[in-house]
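Trainee: fold the stuff below for me.
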Amino acid sequence: MPSAKTFTHVQLPLTVEGVSLNVAALHRDGILAPIVFLHGFGSTKEDYADIVQQPALADHPFVAFDAPGCGESQCSDLSRISIPFLLQTALRVLEHFGVERFHLVGHSMGGLTALLLAHQFPDRVLSFVDIEGNIAPEDCFLSRQIVDYPSHDPEAFFAAFIERARQAPAFASALYSASLRHKVRAGAVRGIFQSMVDLSDNADLMGKFLGLKCPRMFMYGEQNASLSYLPHIQAHGVRLAPIAGCGHFPMYSNPIAMWQQIVDFQAVCASATP
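Mentor: Okay, the predicted model is just below:
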């Protein structure tokens, strides 16, 4: 039987730093604190649409949107897109929906954007689920390809990136590669990847992450259990959420386990709220 708590799909005409956008978003109303989802590179807002299939989260409003240059969102100047630009876009989307305080979930590129958002506005973020978002230089295994495989031709770089993803020995990599060309505009790739590498190498993301006062969970696929910092962040109070049968993409490889971890974490956050 279909869920009574479905979502609405909208297009938001916005201007961010002088750039015209048309941002595609999914949202739902509710009585509890909203959950804001930021997708990863090569993914879309639909990664999180199955929140409506989670009875335990039925009373939470939510917002998920396609980043500029991704999915159904349009951008008048793809060369302006970077992680800081995506942060400003997220702030405009939150403003549009009147979201003040919220739970935050971000994957990969979206996890990095979410971290900067939580660091800049700590009083607004109630909790943070970081799904393999960048917190250290070693996390740039996708984005650092902009350095390792240099090309002046955006289309040529992106085509080669897609082929490398297709052949990567990790869960869901071929599935991920199959839709990349449909989900990302090639002209947006360089600015996103270069800013991800720069921030990961130079912006003390680990210090920002560990400095957050809200409850934090770091989710990772079992194929990435060798990330060097996992014991370190756990020792600093971060809840670890390993996902079995999974690499970098729990929403593709093991969505049932991903949602169960999010549901369990929200229950912990609710029980800790005075």
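Trainee: drop to CA atoms for contacts and neighbour counts, all remaining ones
Mentor: Fine.
Trainee: now do the helices in the stretch 1-150 of the chain.
Mentor: Here the stretch 1-150 of the chain has its helices, by DSSP state H, counting those that start in this stretch, at 83-97, 109-120, 145-148.
Trainee: I'd like the structure of this one too, to check against the first:
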Amino acid sequence: MSMQQEFNHSQFSFDIDGTDLRISSIHRGGELCPIVFLHGFGSTKEDYADIVRYSSFSNHPFLAYDAPGCGESDCSDLSKISIPFLEKVALTIIERVNFKHFHLVGHSMGGLTALMIAHKYPEKVVSFTNIEGNIAPEDCFLSRQIIQYKCEDKDEFFEQFVERTRHSPAFSSALYASSLRHKVRPGAVKTIFESMVHLSDHADLMSKFLGLSFPKMFMYGDQNNNLTYLDHIQSEGVHLEEVPNCGHFPMYSNPPFMWNAIHNFQKAAEKKQSTLLRKYGYLK
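Mentor: You can find the predicted model right below:
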């Protein structure tokens, strides 16, 4: 019996700054406003594949892909991978699928990458869902381990990182840790983490986030409701969404809540952006 394919699984091959890439993606077409998903460190495009299970997203084109060094994607030089490099990768793939304007959703590392794209190319973004992406130095609880637990051997650091994560007292940490060895190459870790820490400490991410003119949501697990900036960003017009029974990974701990919150936020954003959406051809 043949199985209906609810999305396309494609490979995109291209070169960024002299580095050969083969990027594995899932995507589909549709007539409504597209959605671009960027996964976090140690995760993959499949974090977002369940969008096809939710009828509320029917007829929305979407794109998710494995970042270089993650999942099924290949990179000829893992040491080149950083947040600015990931920005270029994202923009190249978005262009390949011909998404001119889109809702942007990013988790953790993907949230930081998405923020940099939204800051530089606001005309492309209809709304931004930031799922615990870095906007302040305190967000580097995973990436700052590259400094806190300095180790010259990349494989040894990665093994120790996996074990620390496995025993973290947060929802879904052990589940996340169990697949890290299969989802990310150790050679990609150092430059990704160093880039995330540098940007979080020195790139004034908070001003970039608050300066975005389109609707924006910050989603976080209830175990992280002690983030010091939550009241501030809410007072500046950011929609907050606290995910119950959740740490850093709502797509693992409470996916129905996550998907419902994203849908509700994007629908509200489309009402605010209706003039632009009609201009883009997503509203008739």
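Trainee: related to what we said a few turns ago, just say which of the helices of the stretch 1-150 of structure 1 is most tucked in.
Mentor: helix 109-120 (a mean of 24; mean count of other CA atoms under 10 Å).
Trainee: what's the average distance of that one to structure 2?
Mentor: Its aligned residues in structure 2 lie a mean 0.1 Å from helix 109-120 of structure 1 after superposition (mean CA distance after the TM-score superposition for structure 1).
Trainee: show the contacting residues for the residue nearest the centre of structure 1.
Mentor: Closest to where the C-alpha atoms of structure 1 average out (CA atoms, centre = their mean) is Gly110, at 2.5 Å. Taking CA atoms under 8 Å, 6 or more residues apart in numbering as the criterion, Gly110 of structure 1 is in contact with 37-41, 133.
Trainee: so which of these is the most crowded?
Mentor: Within the contacts of Gly110 of structure 1, Leu38 tops the neighbour count with 29 neighbours, counted by other CA atoms under 10 Å.
Trainee: that one matches what in structure 2?
Mentor: Using TM-score structural alignment, the equivalent of Leu38 of structure 1 in structure 2 is Leu38.
Trainee: and that match, how far is that from Cys70 of structure 2?
Mentor: 12 Å (CA to CA, to the nearest Å).
Trainee: what do you get for Arg53 of structure 2?
Mentor: Distance check for Arg53 of structure 2 against Cys70 of structure 2: by CA to CA, it reads 24 Å.
Trainee: comparing the two, which residue is more hemmed in?
Mentor: Cys70 (27 against 11).
Trainee: map the more buried one onto structure 1.
Mentor: Cys70 of structure 2 maps onto Cys70 in structure 1, by TM-score structural alignment.
Trainee: now which residue in structure 2 aligns to Phe121 of structure 1?
Mentor: Using TM-score structural alignment, Phe121 of structure 1 pairs with Tyr121 in structure 2.
Trainee: relative to structure 2, what is the average displacement of the strand or helix carrying Met206 of structure 1?
Mentor: Per DSSP states H and E, Met206 of structure 1 falls inside helix 205-211. Comparison of helix 205-211 of structure 1 with structure 2 after fitting gives an average deviation of 0.2 Å (mean CA distance after the TM-score superposition for structure 1).
Trainee: name the residues that touch that helix?
Mentor: With CA under 8 Å, 6+ apart, helix 205-211 of structure 1 has contacts from 115-116, 119, 134-136, 199, 233, 236.
Trainee: so for that helix, what gets flagged as buried?
Mentor: Judged by neighbour count (16 or more other CA atoms under 10 Å), helix 205-211 of structure 1 contains these buried residues: 205-206, 209-210.
Trainee: coming back round to it: pull the contacting residues for the match of Cys70 of structure 2.
Mentor: Listed by CA under 8 Å, 6+ apart, the contact set of Cys70 of structure 1 reads 42-44, 183-185.
Trainee: run the last query once more with 6 Å
Mentor: If you count contacts by CA atoms under 6 Å, 6 or more residues apart in numbering, Cys70 of structure 1 has them with 183-184.
Trainee: same check, this time on Pro61 of structure 1
Mentor: Per CA under 6 Å, 6+ apart, neighbours of Pro61 of structure 1: 28-30, 34.
Trainee: could you do Val126 of structure 2 as well?
Mentor: 102-103.
Trainee: distance of it relative to Leu276 of structure 2?
Mentor: 8 Å.
Trainee: with Met217 of structure 2 instead?
Mentor: 19 Å.
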